[in-house]
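sequence unknown, structure follows:
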């Protein structure tokens, strides 16, 4: 079945309120923020007040069918909330060597990165459990399903050194994987060698525009969603888990010719009992976290990125720092936060252990209960009680 999407609405004339970063070093592409495409498929959704929909807090939209093939606009560049780096920014980065920690911090911190793999929890269908496999890869047990987020089990990804910490869960120790959610197509989040290990009938939930890439690799049930859209996956006991795709402040690219050809975002998973897990993927900080919290109230656990943030002049738009991640958790109304996207790959200039130190301090400064910060080691698990 092919579902044809509508055309995007016109961009606002002026810059959107809340854009955190502008620079003359960057090539401006768009000022639009957190708004889905217009047309029939956007009806009834919260779009942040700039387009069609019922407004914040209106609740999830009608579920889309699993595996439907959909036609999308050729580019999602009008979803960018800040400009992409231009020539001068790239020249400055090359000149400063700004994307790698000092050799001393690597020597000192890598041996101290927390790594404590243990047995996977086996919760019942009414219990949520999370295991951090490293970076943005989680093994989620929700509604009786096993869901992987941005699974990267490879030792090395394109453009980076080998992992600083091993994968926290051996592939052979995984239970049957029912579904995979992908936040965007960057190599540290979409790993082709890892996906090749999965049965081709595994349910994939991916951003708009990424379905063809997955189907080309043999996957038979690929559900592509736009921001604020959702789909439901049946569970073994006849219930359903809802998968909703939500905005993020990021971008997409895997080659020289596919910049912003697919969307980026996060996922809200809701089980039959109303328990909610928010997986943010890669994102900078902004007002969309409040929108997500209004539309999906009562988030029990937010999996939020805290690393790959330095230098800020370069990375602020697309990677939240630890303090911003705590703010995002509060804005979304989430009870618990599990930090991720740190301590695995060398992607930026901060010392490897700094994100953990800063997020703990920010959580304490915010007055949040210490037991609600799930600062897990790689391989660590927690069960939601």
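Everything's here; your move. Nothing here was measured: the structure is a model prediction, and the numbers come from that model.

please make it C-alpha for all contacts and neighbour counts, starting now.
Fine.

just the helices in this structure please.
Along the chain, the segments classed as helices by DSSP state H run 87-96, 103-109, 192-195, 211-216, 288-295, 312-315, 322-331, 354-365.

tell me the contacts of the spatially most central residue of the chain?
Geometric centre of the chain, nearest residue: residue 281, 1.1 Å, by Cα atoms, centre = their mean. By Cα atoms under 8 Å, 6 or more residues apart in numbering, the contact set of residue 281 is 136, 150, 183-184, 248, 265-267, 304-305.

one more pass at 10 Å, please.
Residue 281 makes contact with 135-137, 149-150, 181-184, 189, 247-250, 264-267, 303-305, 319, 340-341, according to Cα atoms under 10 Å, 6 or more residues apart in numbering.

pasting the second one now:
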């Protein structure tokens, strides 16, 4: 029988609560004085005019929009101890993601995007394979609700690993340890390299700040861009490692992977820099209760606003249905998106893929 939130937290303890906060992407408030500096990778090009680098305050990264007020431990704890007002609706929701089994990657000979669940995508470009946010088992205290379309050890060839941030539902040690990693280059936020090399010593790593272009010798370019989020894996590393989003560009075709983010002004800035985005991979789940989640995640309506501000052509939703991370029913994000689409609120094509579905580009 599933545990109530109250009994679950009693078993979890304080250390478990810290892990839980990281799993949900919930930032507790911590006061800091204003000793600041800028940081970037000086070996990489900066693509935004006069951008000095990411701001560090007392050794911790901050968002571009610092008006967002993070949640206190007390506020988060009170939510976890409270009843879910959608509990009955959630229990009765029949929604379940469908999985399509993938063939060996070498048998796929056209460029494509493949959703593996949550924020994990395989992307093929000119014969190279990229994997985003590798969480192909499950985060702590969670179970995976959808079958993988391909075993982790069969994800080969693999050329690039793109990591938006280090929360447990986006970066899973077991996944990284078991990837066929020889020759794989991990493209990372600033200060994440040591963490990834500890998980898999065979990975080559390259770190970037926001508005920088990774150094890769390919027919496509990869840029690291902002997200409105935060970082934590253990109690003492809050925001000591950066977070962000990615844009991949090849011959004018652009794919934007938003990572984990709240709605903020960076979407407009990305459009100013890059113009129309062909494929927008945007998070739409884990948004209730609003008073907790709004500073960390986008709901479907906010994701649609972001898509429209990016002037996107194809909207591919993610970050829903794979793990049960919040109060809303699992199928609510998709139903809300479909309603927004039916009402002509999406200025482009909405593509809701099955897990493992090959979307040719």
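Good, I have the coordinates. Just so it is clear, the model here is predicted, and its values are computed rather than measured.

tell me the contacts of the residue mapped onto residue 113 of the first structure from the second structure?
In the second structure, the residue paired with residue 113 of the first structure is residue 96, using TM-score structural alignment. Applying Cα under 10 Å, 6+ apart to residue 96 of the second structure gives the contacts 145-146, 321-322, 330-331.

what subset of the residues you listed is buried?
146, 321-322, 330-331 (16 or more other Cα atoms under 10 Å).

and the residues you listed, which is closest to residue 291 of the second structure?
residue 330 (18.9 Å; Cα to Cα).

is that closest one in contact with residue 95, as I believe?
Yes: assessed by Cα atoms under 10 Å, residue 330 of the second structure is found in contact with residue 95 at 6.4 Å.

which parts of stretch 132-141 of the second structure are buried?
132-139.

for stretch 247-259 of the second structure, same thing?
Applying 16+ other Cα under 10 Å to stretch 247-259 of the second structure flags 247-249, 254-259 as buried.

tell me where the stretch 151-300 of the first structure has strands.
With DSSP state E, counting those that start in this stretch, the ranges of strands along the stretch 151-300 of the first structure come out as 179-181, 203-207, 222-225, 229-234, 240-246, 266-270, 276-279.

want to throw those into JSON lines with distance to residue 46 of the first structure?
Shown next, in JSON lines, are the strands of the stretch 151-300 of the first structure (distance: least, Cα to Cα, whole Å):
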{"stretch": "strand 179-181", "distance to residue 46 of the first structure": "21"}
{"stretch": "strand 203-207", "distance to residue 46 of the first structure": "17"}
{"stretch": "strand 222-225", "distance to residue 46 of the first structure": "15"}
{"stretch": "strand 229-234", "distance to residue 46 of the first structure": "10"}
{"stretch": "strand 240-246", "distance to residue 46 of the first structure": "10"}
{"stretch": "strand 266-270", "distance to residue 46 of the first structure": "14"}
{"stretch": "strand 276-279", "distance to residue 46 of the first structure": "17"}
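
nearest to residue 367 of the first structure, of these?
The nearest among these, by Cα to Cα, is strand 276-279 at 21.3 Å.

by how much does the closest one deviate from the second structure on average?
Mean deviation of strand 276-279 of the first structure relative to the second structure after superposition (mean Cα distance after the TM-score superposition for the first structure): 0.6 Å.

could you tell me where that strand falls in the second structure?
So strand 276-279 of the first structure sits over residues 254-257 in the second structure, by TM-score structural alignment.

fine by me, we can end here.
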